[in-house]
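Visitor: dropping the sequence and predicted coords here.
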Amino acid sequence: MTPHVTAATVKAADRAHVFHSWSAQALIDPLAVAGAEGSYFWDYDGNRFLDFASQLVNTNIGHQHPKVVEAVREQAARLCTLAPGFAVDVRSEAARLIAERTPGDLDKIFFTNGGAEAVENAVRMARLHTGRQKVLSAYRSYHGATAAAINLTGDPRRWPSDTASAGVVHFWGPYLYRSAFHASTEAEECERALAHLADTIAFEGPQSVAAIVLETVPGTAGIMTPPDGYLAGVRELCDRHGIVFVLDEVMAGFGRTGRWFASEHWDVTPDLICFAKGVTSGYVPLGGVAISAAIAETFATRPYPGGLTYSGHPLACATAVATINAMEEEGVVEHAARLGEDVLGPGLRALAERHPSVGEVRGLGAFWALELVRDKGTREPLVPYNAAGADNAPMAEFTAACKASGLWPFVNMNRTHVVPPCNIGETEAKEGLALLDEALTVADRHTASG
């Protein structure tokens, strides 16, 4: 007989046995979640939260979508698992559906279990294809927590695991609000960021650089949409020097920006695309690399030295097929684009007008960030970079205010990200903006005018 489940029993078992990521184990108190549906989840006491984080920006079609849940059930009843060396109908179909949506000739799909493994394998492919070792990536980036991926990462999560010997060189990407190039316009920022990257390549030795890895739209680092012309400029630099161009679309892909892949906004085709998260809406873990014809040809008669036991797992692939089909049938990608243009963008800009703590609003589709500041004139962040403890108190208070009102936010450093499910209803989105409006009054108290 199953014992009665309560928040207390769930939390006790969690405390006894679960080791949580990115956490000091004794200092955390995870919420015990009883269930979820659509854009909401709730605890055992009946408190309901509007999921403005899409968990980790991956439940792109919300929680418990019936078509996807049923597809997982059907696949489990038919064929739960099979090794990656076999041809499986659902694996082939998932690959076909993904390849149909990638730009250019990225028609081969290597499946992984998640985004970090996708980045790991993309880097391996680039190094083997070029015979070079160095890889360039941007500061203010996140590419995963495995060995190569964490070294590519440009935020403080890299520091404890940085070996300083993984062949990675970091550079500054465009970010006009806090420009590293003293730019005053998007055009200046683009031009100077590209010049900086060109100089970095030159001084590192173009003949030694295998790949440039970029998040198409950086996610956790702040949703800094690149200026027009930047990605095209990076593509040109890669072509000039025989460098593989890798776009990390793990967070930005599968509808998040109002396109299947964010690169479509700038009509740029990379050599490799890394994906995960939204491809299954997070229901079953799946990631992968979409591969260009030229790189695929490298391994036509030469074995690719990489693989995973669960590559293209049938349950995960069935989830991807159902997720992509549901998104297509229900117009989720188009809905996300309209949501950004008509609801989230205007609504967030209105909040910026009302609140002295909102320094900048950035984003597109269902992918937005508010940069919170102490002073709009000086742009001093509401909390210092990588703040902890008492230094982070203003953001901690803001986060607590959101949760107390029934809004679950995605917060990183001095930013709150607005990243609800891509199919959230207009009414729910406006509800979330109203709750955010209320919580920002707490952040306002810590501003120069507060």
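Guide: Received the coordinates, thanks.

Visitor: when you work out contacts or count neighbours from here on, use the C-alpha atoms and nothing else.
Guide: OK.

Visitor: tell me what the host helix or strand of His417 is packed against?
Guide: Taking DSSP states H and E as the criterion, His417 maps to strand 415-418. Strand 415-418 sits against strand 367-375, strand 410-412, with contacts defined as 3 or more C-alpha pairs under 8 Å, 6 or more residues apart in numbering; DSSP states H and E.

Visitor: now it, how far from the centre of its chain.
Guide: 13 Å (C-alpha atoms, centre = their mean, to the nearest Å).

Visitor: and for stretch 61-72?
Guide: With C-alpha atoms, centre = their mean, you get 21 Å for stretch 61-72.

Visitor: stretch 14-28 too?
Guide: Put simply, stretch 14-28 sits 23 Å off its chain's centre (C-alpha atoms, centre = their mean).

Visitor: list the buried residues in it.
Guide: With burial defined by 16 or more other C-alpha atoms under 10 Å, the residues of stretch 14-28 counted as buried are Arg15.

Visitor: winner for burial among the helices and strands packed on strand 415-418?
Guide: Between the helices and strands packed on strand 415-418, strand 367-375 has the highest mean count of neighbours, a mean of 26, where neighbours are mean count of other C-alpha atoms under 10 Å.

Visitor: another structure for you, compare them:
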Amino acid sequence: MIEDKCLTQDLKKELKEKVESRNYKEALKYSKKMLEYIEKDDLTHEEAEWLGRDTVSNFRDYVNPGFVEYRKCVTEGGQFAAVEWKDSGLNTFKDASGKEYIDCLGGFGIFNVGHSNPKVKKAVKDQLKRQALHTQDLLDPLRGVLAKLLSDITPGKLQYSFIGNSGTEAVEAGLKLAKIYGQEKGKFTIIAAVGGFHGKSMGSLSATAKDIFRKPFMPLVSGYRHVPYGDADCLYKTVKSCEMVGEGVAAVILEPIQGEGGIIMPPAGYFKRVREICDEFGALLIADEVQTGMGRTGKMFCMEHYGVEPDIMCLAKALGGGIMPIGAVIAKKEIFSKFFPNPFIHTTTFGGNPLSCAAAIATINVLLEEKLPERAAEIGDYFLKNLKKVCYKYDNLVEEVRGIGLMLGIEFYSNEIGYEVSKELFAGGILVAGTLINAKTIRIEPPLTIEKGQCDTVVEVLDKALAEVSSKFK
């Protein structure tokens, strides 16, 4: 506590005014009201209306007013918003007013095993009865179990894992592994792809390609280069040039399919050639499977489609089963061993906590037991075929429909068209969204548990939405 004699009169006055301005009584009343709302399954019409107004006000005044302008769920004038309230099935959710939506956004790819999957939820509840967080000093068993499972299900010789809280953290850990592994050989350059998205912390943002995310924070971390995605010749020339000028390449980081880039598929044979280039020059291959992993593309991991083994793989999003946040980076022993001498060289307080690990263990169990990757391949083929059938009737709007498994995208001729179609779908009870790098493309990433009948409903609503938008863009 600061002794009174150390304070000037002005500082005493400022502190007194700050304390007096705090409204603990109002905070206590407000928090109590919200805890009562949280306890409810359903809200009355009046409660839902109040919550909508309150949410808009809170975002405008305390979160970020930009979200009020951006969200298609906010009414014109920004007075009211559809407020997400509860899950209503594996593939659906309801807003506070009780309107149900088919989720074709999937939380940007987190709900692979569905909303509130009962097995994942039970695992978290069971763990919560026993212990929520660990003390940090003793060995925690679930982290070890999850690391072993990841070694069991990932391709090739990937073995050791660092467990964090998000995809960005997984990428940061992967980049640090590549740096520490390459430094003895004088390799420190990281090559990423144009259109790629790897996160927004300073290291991961340096690999991310979108200028509007990068420019405000420049200069970023040094030693990063970007090459066109899918152009193996350009990658080869860049790696070779770096080596020739003494800027050896530690790693090439790529998404197996560019998610935020607009569901961009690589050309045939691309990743096999990337692997050859990395091997020729002694660079590591980092596969960012944060969005493509955990069964999304019809294989447990997208790199399996290409028959290529990465040296480092980054995972997150669906790993937590749509219940808990968790991320992981897994690497070959020879690479991860650089962390062995000092296990505290890269750590996290909350990463690998028992609740998140319980969720991830249950998620892996569900994916394997219910064969959800195989299901994603089957339902994805059906869905893609029907999406194409409808979309190509509107060739004045739609440029291309593409994807694999249940990672699908519809690219329009302009951002405006994509946004209008998204709004029409939302009004029809279907949630989709654009991608952060390529706003012309809306992603279709439902839970892998989506039923064929629900796919049919999405296609029907899309047909009506495209007809409505088509009349505006003649």
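Guide: All right, it came through fine. The structure displayed is predicted, hence computed values, not measured ones.

Visitor: structure 2: matching residues for the strand holding His417 of structure 1?
Guide: Aligning strand 415-418 of structure 1 against structure 2 (TM-score structural alignment) gives residues 441-444.

Visitor: try stretch 49-60 of structure 1
Guide: Going by TM-score structural alignment, stretch 49-60 of structure 1 sits over residues 101-112 in structure 2.

Visitor: and the matching stretch, how far apart are its ends?
Guide: The first and final residues of stretch 101-112 of structure 2 sit 17 Å from each other (C-alpha to C-alpha, to the nearest Å).

Visitor: check the secondary structure at Asp228 of structure 1 for me.
Guide: coil (DSSP: H, G, I helix; E, B strand; the rest coil).

Visitor: please report how far it lies from Asp29 of structure 1.
Guide: With C-alpha to C-alpha as the criterion, Asp228 of structure 1 and Asp29 of structure 1 are 43 Å apart.

Visitor: Leu214 of structure 1 too?
Guide: 34 Å.

Visitor: same check, this time on His241 of structure 1
Guide: With C-alpha to C-alpha as the criterion, His241 of structure 1 and Asp29 of structure 1 are 50 Å apart.

Visitor: list the contacts for the aligned partner of Leu235 of structure 2 in structure 1?
Guide: Using TM-score structural alignment, the partner of Leu235 of structure 2 in structure 1 is Leu197. Listed by C-alpha atoms under 8 Å, 6 or more residues apart in numbering, the contact partners of Leu197 of structure 1 are Phe171, Trp172.

Visitor: again, but for Ala210 of structure 1
Guide: Contacts of Ala210 of structure 1 (C-alpha under 8 Å, 6+ apart): Ala126, Arg127, Thr130, Gly131, Arg132, Gln133, Lys134, Val135, Ile243, Val244.

Visitor: and for the fourth one, the neighbour number?
Guide: The burial metric for Gly131 of structure 1, expressed as a neighbour count using other C-alpha atoms under 10 Å, is 13.

Visitor: which non-adjacent residue is nearest it?
Guide: Ala210 (7.3 Å; C-alpha to C-alpha, 6 or more residues apart in numbering).

Visitor: what's the helix or strand for the counterpart of that neighbour in structure 2?
Guide: Aligning on TM-score structural alignment places Ala210 of structure 1 opposite Ala250 in structure 2. Secondary structure assignment for Ala250 of structure 2, by DSSP H and E: strand 248-254.

Visitor: tell me the mean distance between that strand and structure 1 once they are aligned.
Guide: By mean C-alpha distance after the TM-score superposition for structure 1, the fitted strand 248-254 of structure 2 averages 1.1 Å away from its aligned residues in structure 1.

Visitor: need the next SSE after that strand, C-terminal direction.
Guide: Next along the chain from strand 248-254 of structure 2, counting by DSSP H and E, comes helix 270-281.

Visitor: now that next one: which residue numbers in structure 1?
Guide: So helix 270-281 of structure 2 sits over residues 230-241 in structure 1, by TM-score structural alignment.

Visitor: and the matching stretch against structure 2, how far off on average?
Guide: Mean for stretch 230-241 of structure 1 is 0.8 Å (mean C-alpha distance after the TM-score superposition for structure 1).

Visitor: tell me how many other residues surround Asn325 of structure 1.
Guide: 15.

Visitor: which parts of the strand holding Ala250 of structure 2 are buried?
Guide: Here strand 248-254 of structure 2 shows Gly248, Val249, Ala250, Ala251, Val252, Ile253, Leu254 as buried, counting by 16+ other C-alpha under 10 Å.
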